[in-house]
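Peer 1: coords below, sequence missing:
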């Protein structure tokens, strides 16, 4: 098991280009199963979760060809459905949360889709009901093997229907969307997630010959078609990584430029960082962050303490709350962080408290942060990364801390961030990977 050794307290400087969006590409990769024709995907991040899904596709019989460092072609013209019932698939599929999204395309094109209980971050309950209720509404029969934690859906034909999702699940919306594009008739999905990643999936499917309207809203209408064609698709830059690099710049009091961020797809992210008092500029499609010695959290107009909370898009993404919490430890002022969606995601704050941060964990969902205003530097420590976003947050804290920190279980960080230590070194960070 590898670890990071970080010598903190150094100022950084330079330019960073964000990787492709992890949460988009996991959907896009599953969509290649909908057609026997070749699909080319560009800006694919080289991270553990994505590489695991590409491996699963290869085991399913998809022809995978790496065209360049971040571009691939996929052709699903000879699918091995027997793999779905193998012990290998039960092992491979259970290691990755995103594997759930192969079920919709397989059901749509081949009439059956199976999946073991998916793995992923240990951040609280992440139920699958929305996915399978959607498949059942389209006419599929559901079965579940409790002993093996193995789910399955089967249908000779899917039929369009009207459905109201019980929650605006991003992966649930993607899965149901991919199963509906080849269904007979018209499907409407109300309370659909409308994140840029879902919009990207819709644009890709439409370029393949699907008929989806309402893209960008929470009401999607899908007129089923008989078949889909190949296409070429480019993945958006990762908004979570962009927010992470803002956190790196702010906490190390560094000057940094983040290139090609796709400003129109950042939603509330810039506004939330501005409410924390952070100064940055829009330069074309780049973000320029100047060196800043202090940043003051804004209160509400009635003087009450600011709350930063997550919500379905266009609300603030839950994946950046850990970053906001770390940034707030050196702000001037106080903020309440309210993590509504996952009950275990704030438990990493005990590591920050060990480093000298003033954080009060009110309950599993809320933490109050009283900022140091850089009057008291965080202290280095040894810690373990519990999940992807907490891991990068602890890494940011270590970069700002006085002394040398060790972060164990960095595979969690590698699941979501491409070649992170080399990219940090390129802007002056003192970090090394050790066994």
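Peer 2: Received, thanks. Keep in mind the model is a prediction, meaning the values are calculated, not measured.
Peer 1: can we go C-alpha only for contacts and neighbour counts from here?
Peer 2: Noted.
Peer 1: Could I get the full set of helices for the stretch 251-400 of the chain?
Peer 2: Taking DSSP state H, counting those that start in this stretch as the criterion, the stretch 251-400 of the chain carries its helices at 269-275, 321-328, 349-354, 388-400.
Peer 1: and the second one, what other elements does it pack with?
Peer 2: In terms of contacts (3 or more Cα pairs under 8 Å, 6 or more residues apart in numbering; DSSP states H and E), helix 321-328 is packed against helix 239-251, strand 334-338, strand 366-370, helix 388-400.
Peer 1: Deepest in the core, which of these is it.
Peer 2: Stretch with highest mean neighbour count among those: helix 388-400 (a mean of 26; mean count of other Cα atoms under 10 Å).
Peer 1: hmm, back to that, figure out which of the helices of the stretch 251-400 of the chain is closest to residue 45.
Peer 2: helix 388-400 (14.8 Å; Cα to Cα).
Peer 1: Nearest spatial neighbour of residue 23, chain-adjacent residues omitted?
Peer 2: Closest residue in space to residue 23, ignoring its immediate chain neighbours: residue 197 at 7.0 Å, by Cα to Cα, 6 or more residues apart in numbering.
Peer 1: ok, and here's another one to check against it:
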């Protein structure tokens, strides 16, 4: 086990390239099981969650070859010989749920149409139901049986096309629905689908496999399936940049008065981040595919009309990403003025703000979903523990701004989503080091 030792680090400068998108890489790796041929993936993030997902598919019989830097992988899934993913690895990541559709499709075609999925792990940020996933499979022809420890799915023949209405615009439920419908016999319509960029990227890979998908990027997807697992193909896919990491770097630069250039971004994906961060006085510019954050911005909360306290809240795409809510909280602590942060999706995601309060932040927890931040108070170093991926990164940003030394334990949580974060920030001038406990 290691911990991060962080000293006050302001005025960082330089160029930092974002990693590949974690939330895209995980479903893409799962989808590779639908291609009995060879799929090459590029720009994978070298993070713990992706490593775990690759180990899981390898344990199911797929052959995986990774590049030395971990950013590319070749997956050959001509033979799958497992019906139950490794429960220890599944307990580490919630994305193990995404194996349900491809694994069930493959086993059904081979005449062994049953799968046992252990309960998934991941961040403990509140109740994360899987009912929407299971309803998708039942509507598309599968039988579902649940127990406290696992989910058992069975399917006779290919999935059968159907009209689906998701009771929540869940990203992972949409991804499972899209993968199942893409392999189904007949046409499917998915209403209230999530439409995040990583969902769009998954759709594009499935189109390469032979499915016809209309409405990519909208909340209504019309899919003509392949009628079963497609013929083997040689495919390639490049993962987009991680927009949550880019948002984290924007906040880090603003909080520490730093000047950063972030190349390789997709400009169309940042307008809502810009609108939310502008309310805290943060500005950045886009020149081509490079995002630039200027140094020494004066952070000031922009009040609503008539002086009312403004609100920043997450929402399904194209709204402000839920994964940036924790980052917005720490940024609000650095801005003069008051702002309400409303995380409506997960009821336990904001409990970590006690750690910020311990550093000197003025925060009132209104209820499980809302905190009122009275920004501008100085922060002071202390000893902390990272509760989840995004809160861990938020605490790291606070530590860089704080006076004195901060120690962050349980940094495995940060490593699950941010690649070599200590090395990359140290290259910009941050005083940060990884120390064995």
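Peer 2: Nice, thanks for sending it over. Owing to the predicted nature of the structure, the values given are computational and were not obtained by experimental measurement.
Peer 1: Next, the TM-score between them, please.
Peer 2: TM-score of the superposed chains, computed with TM-score structural alignment, normalised by the length of the first structure, equals 0.96; 426 aligned residues with a Cα RMSD of 1.3 Å.
Peer 1: ok, back up a step: would you mind putting the helices of the stretch 251-400 of the first structure into JSON lines with distance to residue 174 of the first structure alongside?
Peer 2: Shown next, in JSON lines, are these (distance: least, Cα to Cα, whole Å):
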{"stretch": "helix 269-275", "distance to residue 174 of the first structure": "23"}
{"stretch": "helix 321-328", "distance to residue 174 of the first structure": "23"}
{"stretch": "helix 349-354", "distance to residue 174 of the first structure": "32"}
{"stretch": "helix 388-400", "distance to residue 174 of the first structure": "22"}
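Peer 1: And the ones you listed: which comes nearest residue 110 of the first structure?
Peer 2: Using Cα to Cα, the helices of the stretch 251-400 of the first structure put helix 388-400 closest to residue 110 of the first structure, at 33.7 Å.
Peer 1: Which part of the second structure matches that closest one?
Peer 2: Mapped onto the second structure using TM-score structural alignment, helix 388-400 of the first structure covers residues 389-401.
Peer 1: Equivalent analysis for stretch 269-282 of the first structure, please.
Peer 2: Stretch 269-282 of the first structure maps onto residues 273-286 of the second structure, going by TM-score structural alignment.
Peer 1: For that stretch, measure first residue to last.
Peer 2: Stretch 273-286 of the second structure has an end-to-end distance of 13 Å (Cα to Cα, to the nearest Å).
Peer 1: got it, and stretch 176-194 of the second structure?
Peer 2: End-to-end for stretch 176-194 of the second structure, by Cα to Cα: 11 Å.
Peer 1: which part of the first structure lines up with it?
Peer 2: Under the criterion TM-score structural alignment, stretch 176-194 of the second structure matches residues 175-193.
Peer 1: mind checking what residue 262 of the second structure lines up with in the first structure?
Peer 2: Match for residue 262 of the second structure (TM-score structural alignment): residue 258.
Peer 1: quick one: contacts for its match?
Peer 2: Neighbour list for residue 258 of the first structure: 15, 16, 17, 18, 242, 245, 286, 287, 288 [criterion: Cα atoms under 8 Å, 6 or more residues apart in numbering].
Peer 1: again, only this time at 10 Å
Peer 2: Going by Cα atoms under 10 Å, 6 or more residues apart in numbering, residue 258 of the first structure touches 14-18, 242-243, 245-246, 283, 285-289.
Peer 1: from those residues, which would you call buried?
Peer 2: 15, 16, 17, 18, 242, 243, 245, 246, 286, 287, 288, 289 (16 or more other Cα atoms under 10 Å).
Peer 1: between those residues, which is closest to residue 63 of the first structure?
Peer 2: residue 18 (27.7 Å).
Peer 1: distance of the closest residue to the closest one other than its chain neighbours from residue 25 of the first structure?
Peer 2: Excluding its sequence neighbours, the residue lying closest to residue 18 of the first structure (Cα to Cα, 6+ apart) is residue 237, at 5.8 Å. Relative to residue 25 of the first structure, residue 237 of the first structure is positioned 10 Å away (Cα to Cα).
Peer 1: Then residue 256 of the first structure?
Peer 2: 26 Å.
Peer 1: These two: which is more packed in?
Peer 2: Taking neighbours as other Cα atoms under 10 Å, residue 256 of the first structure and residue 25 compare with residue 25 leading, 26 against 23.
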